[in-house]
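Trainee: just a sequence and a predicted model for now, questions to come.
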Amino acid sequence: MEWLTRMNDALDLMERHMEESIGIEEIARAACSSPFHFQRMFNILTGMTVAEYMRRRRLTLAAQELAVSSAKVVDVALKYGYDSPESFAKAFRRLHGISPSEARDPDVPLKACPRISFHLSLKGDKEMDYRIVEKEAFTVVGKTIRVSLENCEEPGQQVPRFWQECNINGTTGRLASLSRDGHVLGICLDMRPDKEDYTYMIGAESRPDADASGLELREIPASTWAVFTAVGPMPDAVRNVFQRVFQEWFPSTGFEHAGKPEFERYPDGDTTSADYRCEVWVPVVKKG
């Protein structure tokens, strides 16, 4: 598949630039993709941002070099893109749990981030029903948090915890009452390829007369949306849909991510039920 070849071409390019700087634009170009779409695709498929993956790979190679050579720490730091031994040592300790000089001890275990590669998985066990919707710009009201992508484990914890807090303190119920249609939205905002965090809002499409005191207002731009239905208990059902969208749907269509906010649309109901249904809205654009 052409998509698979292009993604692996981008990985090859990244690997060749472990000892020098390379921008997301050049990496995405190797995959014949926009920077935003490549970054979002990479994050969904690997659980890491491109920057985090490059950092882990460089620190893996640096540890290997320190363990088998007499190279100075400062030289290894500069070789793998760090401006000072101090910044290198801080990043090194975060990944390996030890200082760079301790990596020379043969009895000290080191962590490794292996080079990844993308492979085609032909499942074909479930159809992906979707519809394309054109929607004008609209205003949302809600509460927000910043979600970090630097630690690939943390996003899976932050958002469900935020939902739990908003359910308990009554925010979710209030937002449903302010909504034009009674639905509550989970919205990913401020996603940028060169940043390792984004804003997540629990919100609603606001009525014109809604009392938004104490809440945040944001504008969702007009877009073309691919809309998918998620069935089952939350949050796993939504996560599965997002994974299938990026693993199966995008590679098999002529669309890519439009770089605008994406959101989940939740109707009232028991979100732990096996037959609970909600929607995932992904902004899309036809590839040029």
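Mentor: Great, that's in hand.
Trainee: all contacts plus neighbour counts: C-alpha atoms, from now on.
Mentor: Fine.
Trainee: helices of this structure, start to end?
Mentor: Listed in chain order, the helices of the chain (DSSP state H) span 2-16, 24-30, 35-46, 50-68, 73-79, 85-96, 155-168, 171-178, 236-244.
Trainee: buried sites along the first one?
Mentor: What it means is helix 2-16. Using 16 or more other C-alpha atoms under 10 Å as the test for burial, helix 2-16 gives 3, 6-14.
Trainee: so who does Gly173 touch?
Mentor: By C-alpha atoms under 8 Å, 6 or more residues apart in numbering, the contact set of Gly173 is Asn167.
Trainee: below is an additional structure, to be compared with the one above:
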Amino acid sequence: MHAWEAIDGALDFIEEHLQEDISTEALAQSAGLSPFYFQRLFKRLTGRPVLEYVKMRRLAMAASVLADREKRILDVAVEYGFSSHAAFTRAFKEAYGISPEEYRKDWPMLNTCDKPELSMRYQLVDEGVPLIAGDIVLEIERRRLAVPEAYLGMETAVEMKRQVPAGESTGIDVPGQLWKSFHEKKPSVDGLAPDGPEMGMSHMADPEAGTFLYFAGALAEGDAEAAGMEVNTKSKAAEASTLVKRELPVGEYLVCRIEAETFEKLVTIALDQAGKYLFGTWLPAHGLTTLPFSAEKYYRSNESDLYMEVWVMPLPLQD
């Protein structure tokens, strides 16, 4: 057994017993490791100490259960191992920046700590060969875009430390909130292609400010500016109600196609895991990096064939 497989088994055990007492010693014993080496290996592979990881997974599950308004917050807290309403509120606010009451009132989208898919780090697939890991399927291939694609949407600045990488820095999901705002506005937007894809774009990073711009929008039909919309094309964060036009430019791309069982899982857990695999494993192993830009294309015209694609422009690593 490889060392990562022992930790992967411990992660499965944690998922099955989140509502029970979990000790480091018991996990180490199940993995066949001493507590000392188990804790070191666990933190190395997950990025968190054992008990902190357990707490963050409990908070993630508790956040999903809070959607049931029939359950009292205290009952949710006790169900996931918190000794009191106050202890749960304190931990929830430290993780997400808001209290459980505030979360239940406004339902903002959250970056939560998801169970990592460790096997993906140790599997290297060729271009055009699907990789199946956990509940997702991904495939990487090269494509050339010969004609630019125009999208209409909304844009905002995002703090890098709060969003990258997703799941490791928990809190309000700013891109997710932008998508909510765009979907509320989308029915009233003219000039969008019927059943066309939607696109999320991360670009124009500002290292000094510690931010990047995130765009959320949908494919425009023909010339977006000729569609009669007031479009702002300036290279800065737009006001929440202002539409902006962005283009997926002509060029050579690496495209990572991702499939999952549900759209919710596709745009959260699957996207996070695929991004870590693409940028943390696949690209470095092939001596590649990318331009400081990435696009996520979402396809929802057929509910029985849910998938998305991550588009990046590759560069040799030495450049």
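Mentor: Arrived safely, thanks for sending. Predicted model, so just to flag it, every value in this text is computed and none were measured.
Trainee: TM between them?
Mentor: Superposed pair, TM-score by TM-score structural alignment, normalised by the length of the first structure: 0.48. Supporting alignment: 168 aligned residues with a C-alpha RMSD of 3.5 Å.
Trainee: possible to save the helices of the first structure as TSV with distance to Tyr200 of the first structure?
Mentor: What follows is the helices of the first structure, written out as TSV (distance: least, C-alpha to C-alpha, whole Å):
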stretch	distance to Tyr200 of the first structure
helix 2-16	28
helix 24-30	23
helix 35-46	15
helix 50-68	20
helix 73-79	35
helix 85-96	26
helix 155-168	8
helix 171-178	14
helix 236-244	15
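Trainee: out of these, which comes closest to Arg277 of the first structure?
Mentor: Ranking these by proximity to Arg277 of the first structure (C-alpha to C-alpha) places helix 236-244 first, at 9.0 Å.
Trainee: could you check the angle the closest one makes with helix 35-46?
Mentor: For helix 236-244 of the first structure against helix 35-46, the angle by axes from the mean of the first three to the mean of the last three C-alpha atoms, to 10 degrees is 120 degrees.
Trainee: in the buried residues of helix 2-16 of the first structure, find the pair that's most separated.
Mentor: Across the buried residues of helix 2-16 of the first structure, the longest distance by C-alpha to C-alpha is 16.9 Å; it joins Trp3 and Met14.
Trainee: about what we covered before: Cys278 of the first structure: which of the buried residues of helix 2-16 of the first structure is nearest?
Mentor: Among the buried residues of helix 2-16 of the first structure, Trp3 lies closest to Cys278 of the first structure (C-alpha to C-alpha), at 29.0 Å.
Trainee: please verify my assumption that Asp9 of the first structure contacts Glu26.
Mentor: No - at 11.4 Å, Asp9 of the first structure does not count as touching Glu26 under the criterion of C-alpha atoms under 8 Å.
Trainee: in three-state terms, label Ala28 of the second structure for me.
Mentor: For Ala28 of the second structure, the assignment made with DSSP: H, G, I helix; E, B strand; the rest coil gives helix.
Trainee: which residues touch it?
Mentor: Neighbours of Ala28 of the second structure in contact, by C-alpha under 8 Å, 6+ apart: 10, 34-35, 38-39.
Trainee: buried ones among those residues?
Mentor: With neighbours counted using 16+ other C-alpha under 10 Å, those contain these buried positions: 10, 35, 38-39.
Trainee: which ones among those lie within helices?
Mentor: Per DSSP H, the subset of those in helices is 10, 35, 38-39.
Trainee: and which of the residues you listed is nearest Gly200 of the second structure?
Mentor: Gly200 of the second structure has its nearest neighbour among these in Ala10, at 34.5 Å by C-alpha to C-alpha.
Trainee: re the thing from before, and the ones in helices among the buried ones among the contacts of Ala28 of the second structure, which is closest to Leu74 of the second structure?
Mentor: Minimum distance to Leu74 of the second structure across those is 28.2 Å, recorded for Ala10 (C-alpha to C-alpha).
Trainee: surely the closest one touches Leu27?
Mentor: Yes - in terms of C-alpha under 8 Å, Ala10 of the second structure counts as a neighbour of Leu27; the distance is 6.1 Å.
Trainee: against which helices or strands is the longest helix seen in the second structure packed?
Mentor: Longest helix in the second structure by number of residues (criterion: DSSP H): helix 50-65. Where contact means 3 or more C-alpha pairs under 8 Å, 6 or more residues apart in numbering; DSSP states H and E, helix 50-65 of the second structure is packed against helix 35-46, helix 73-79, helix 85-96.
Trainee: now those in JSON lines, with distance to Leu315 of the second structure?
Mentor: Below are these laid out as JSON lines (distance: least, C-alpha to C-alpha, whole Å):
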{"stretch": "helix 35-46", "distance to Leu315 of the second structure": "28"}
{"stretch": "helix 73-79", "distance to Leu315 of the second structure": "48"}
{"stretch": "helix 85-96", "distance to Leu315 of the second structure": "36"}
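Trainee: which of those sits closest to Ala274 of the second structure?
Mentor: Distance to Ala274 of the second structure, taken as C-alpha to C-alpha, is lowest for helix 35-46 among those, at 15.6 Å.
Trainee: tell me the angle of that closest one relative to helix 50-65?
Mentor: Using the same axes, to 10 degrees, helix 35-46 of the second structure lies at 50 degrees relative to helix 50-65.
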